[in-house]
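In: structure here, sequence nowhere to be found:
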């Protein structure tokens, strides 16, 4: 027998000494160890990133349907980029600067096309709008909003839009502006009471919370004639509304839709709480709908629009929909419509006011010009529609808040049929073919802060909306921002900016509540700035940013509030009539 070399002889002896069970265990764990080692290599030392890339490679090959987009650049992002302290839209902006106006983001079993170019956005929202639905967003919101306008399929959306749009007319807005003023007086009274308790010294207030309360009261009264009274009290309905809002935000940011699994819905505490909150809200809305139908006064919508809303006990949107002749929506559809407006119209306007105050409090020149305009137009009374139109700088300030902090920062779409996205700036001249089922993120944050579309995009400057801006690199594919193109509109919009500024979306499925939101925010902001001086009580870094359905603060908008020097104590024309409510 030939002798083995010493090294091999030692290895053979060692192997013979290992029990067979341990060899089996080693064989069992070896593939896993190899996968982990390979993941470390793929992730460049970051195990989570490596495992994410392995999952992506596997799932893209076996589970993900082919949705085209093979020529679209893939962002070199890592899972760890999304797991840090920065909100998602910040990471999307970084990859936009690196990868261009159209790129693909791939994590795990899903791939998203991220769009940050106005030419491509115009194609999706306007030129080929009916080839896209709300996709992932509809799946998230359907359990909450049902077939309301936001998540509705195209067929339902067409019917409901024709029914709802006539309700937003001048007489309705006149009545709403008066109600906006009365609700804002509640917030003013609350701040005045805090200042009295402090002996007139400045008080620190979380104004984000106050704007949320104000927004909830306004939506309740304006949409279904229900007075939440959230500025001064708290009720089970208010708690339920905020619980549903938090769950909507959770579902919009959580990757795996575990709530679709019946067993998990039954055992996960937050899902049980969500079901209980929905039951409270549904019972409230059902009662309001039943009451409205029992007191129906049917008429043509022209006659409804001609009503003297200043003398109507219930000037709500629900009353209009119930009284409109030929409108035979089921209780379920009306409930879905109301729930959609409650969720969509509450947090968004509160966020606009929060970030407008954040910006103005740090911009003395803007604040001085605003106060001059407010003092000269309305003094200390609640603004009406004509007053709002006479305060263009205030409206531009709110628009600038929406540019820098868009609500929402992302729009979600899914292609219903194959399409070819245009190239945009610096893109493939042939465009980008995508297939049926492709999911797209329209990054409103990227559009609104793009250095290709705006001068000094990270500077808060309402004056920009009076200035022409073009980019010759686009040639004739993007018209630039042209103030004259939007002259006469309530706010700068997608027409004036050729889809570089889309605070309320654009095209056929543009938000129908845009004017309601701008009227509401203008009235509230004018009345509060006229009465009080606001200064940040924390640094911008301490306030922070977080995101869900909207951009909100990470730690609250803590503000030092003082009576404005020289402000009158109180002509309160808006408070003479009580707020109408069921």
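Out: Structure received. A quick note: this is a predicted structure, and the numbers were derived from the prediction, not measured.
In: drop to CA atoms for contacts and neighbour counts, all remaining ones
Out: Fine.
In: what comes up buried for the helix or strand containing residue 56?
Out: Using DSSP states H and E, the element containing residue 56 is helix 47-62. Neighbour counts over helix 47-62 (16 or more other C-alpha atoms under 10 Å) mark 47-56, 59-60 as buried.
In: dropping in the other structure now:
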């Protein structure tokens, strides 16, 4: 990711964040809902075709699918179109670029969890076959991104941020973030930095969203009554139609399911922050009364997973209860925690760290909070709504057979194998 937002040093981060954050404005997000529905539609019709084939061949009314793999393709297509107007088309085909993306993700996970950074040893990248393959994967992605950057720059139309945000995004041929970044006046940025920005967003926005959808389905499949409740909402809000920004606002239960999946399976499950100057961390509940002295340059790990499942902040923390976010919650015992209060963030479509006074941190918090949070949440809501609109989902094996693997995200060891059936639409 080079000097993309996540690994960037403070100076680079300040400069790039200022340029990128305005790109996620309201009319861009609204235009993105079109991308979300178009891509989800492809996935849904792929499933319908598989079901039709199964029925005509052997009378089976259900198909077995690894939903994790399907969501991974869907999320890749969405991030490609939304961020740099490139259609991976991975839901329907395989290509060298798609293979390269998965190869790179696989290597990134390997590096984040391996004991010795052997790839830093001189020549390792040429001698170790795994590293050679990684170099060639990277080359494929880079040349793809370079081409997109070149095209965007050749058709550059320089304007001010305000003008950029007022563009008619719903009717633009190319409403991507790259278009916005290249057209922004005064943000003359070298191609290397743009590539790092795009690569960071590709990696950060792909697997994370796929994981949210995977665990949302895992949880729903074990809670049939909640799945039925979700489907009833989808039927009444959407009928046979596609989600829009307006209907998204009415899909309250679906939005809460996404949030609850993020509480139980935060992506990533761990946040890292580095102290810029020496500080004293508060002791916290049952911690040292005087707090903890932290020297400058200390790396702090925040276990979001444990925070989200802490019995101090959540009632029945391991239970899947999307409804929990509708009520205020206080715990007087915990000094310094203001409790969970939806009114703290009026108008927010999704519960966030402000409402929960930082007991809920699926996108981090503070200045370096995830810049694409609304994009990710809306994308997940649209995809989940359209899946439930069309299909009944059940787990193929028992829940215990789904093994967790934690790397940069929480994913499964062997996929999320589910049985899908076409819904008999009673509301037609």
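Out: Cool, got the structure. Source: prediction; values computed, not measured.
In: sorry, back to before: packing partners for the helix holding residue 56 of structure 1?
Out: In terms of contacts (3 or more C-alpha pairs under 8 Å, 6 or more residues apart in numbering; DSSP states H and E), helix 47-62 of structure 1 is packed against helix 20-42, helix 79-82, strand 102-107.
In: the aligned residue in structure 2 for residue 242 of structure 1: how many residues sit nearby?
Out: Using TM-score structural alignment, the equivalent of residue 242 of structure 1 in structure 2 is residue 102. By other C-alpha atoms under 10 Å, the residues close to residue 102 of structure 2 number 17.
In: what of residue 144 of structure 2?
Out: By other C-alpha under 10 Å, the burial measure for residue 144 of structure 2, its neighbour count, is 14.
In: that one -> structure 1?
Out: Checking TM-score structural alignment: residue 144 of structure 2 goes with residue 284.
In: can you check residue 71 of structure 2 too?
Out: By TM-score structural alignment, residue 71 of structure 2 lines up with residue 211 in structure 1.
In: next: residue 53 of structure 2.
Out: Under the alignment by TM-score structural alignment, residue 53 of structure 2 pairs with residue 197 in structure 1.
In: so what's residue 243 of structure 2 up against?
Out: By C-alpha atoms under 8 Å, 6 or more residues apart in numbering, the residues touching residue 243 of structure 2 are 33, 37, 382, 385-386.
In: give the ChimeraX command for selecting the buried subset of these.
Out: Of the contacts of residue 243 of structure 2, the buried ones can be selected in ChimeraX as follows, counting by 16+ other C-alpha under 10 Å:
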select :33,37,382,385,386
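In: ok, the aligned partner of residue 247 of structure 2 in structure 1 - contacts?
Out: In structure 1, the residue matched to residue 247 of structure 2 (TM-score structural alignment) is residue 387. Each residue near residue 387 of structure 1 by C-alpha under 8 Å, 6+ apart is listed here: 377-378.
In: once aligned to structure 2, how far is the strand or helix carrying residue 387 of structure 1 on average?
Out: Applying DSSP H and E as the criterion places residue 387 of structure 1 in helix 385-389. For helix 385-389 of structure 1, the mean deviation from structure 2 after alignment is 1.2 Å (mean C-alpha distance after the TM-score superposition for structure 1).
In: got the residue ranges for the helices in structure 2?
Out: 10-20, 26-58, 67-84, 96-113, 124-127, 129-154, 161-166, 177-183, 191-221, 224-238, 245-250, 252-264, 304-308, 373-390 (DSSP state H).
In: outside of the fifth one, which residues touch it?
Out: Yep, that's helix 124-127 of structure 2 we're talking about. Here helix 124-127 of structure 2 has contacts from 118-119, 131-132, 135, using C-alpha under 8 Å, 6+ apart.
In: let's see that with 6 Å instead.
Out: 131-132 (C-alpha atoms under 6 Å, 6 or more residues apart in numbering).
In: against structure 1, where does that helix fall?
Out: If you align by TM-score structural alignment, helix 124-127 of structure 2 falls on residues 264-267 of structure 1.
In: what comes up buried for the matching stretch?
Out: Neighbour counts over stretch 264-267 of structure 1 (16+ other C-alpha under 10 Å) mark residue 265 as buried.
In: next one: stretch 102-117 of structure 2
Out: So for stretch 102-117 of structure 2, counting by 16+ other C-alpha under 10 Å, buried means 102-105, 107, 111.
In: look up the closest residue to the counterpart of residue 225 of structure 1 in structure 2, ignoring the ones flanking it.
Out: By TM-score structural alignment, residue 225 of structure 1 lines up with residue 85 in structure 2. In space, not counting the residues next to it along the chain, residue 85 of structure 2 is nearest to residue 176; the distance is 5.4 Å by C-alpha to C-alpha, 6 or more residues apart in numbering.
In: measure stretch 342-353 of structure 2 end to end?
Out: In stretch 342-353 of structure 2, first residue to last residue: 10 Å (C-alpha to C-alpha, to the nearest Å).
In: pull out the buried positions in that stretch.
Out: 342, 349-353.
In: chain center to it, what's the gap?
Out: Here stretch 342-353 of structure 2 is found 19 Å from its chain centre; the criterion is C-alpha atoms, centre = their mean, to the nearest Å.
In: ok, residues contacting that stretch?
Out: For stretch 342-353 of structure 2, the surrounding residues in contact (C-alpha under 6 Å, 6+ apart) are 355, 360-361.
In: how about those in JSON lines, adding distance to residue 93 of structure 2?
Out: Converted to JSON lines, the contacts of stretch 342-353 of structure 2 look like this (distance: C-alpha to C-alpha, whole Å):
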{"residue": "355", "distance to residue 93 of structure 2": "42"}
{"residue": "360", "distance to residue 93 of structure 2": "37"}
{"residue": "361", "distance to residue 93 of structure 2": "35"}
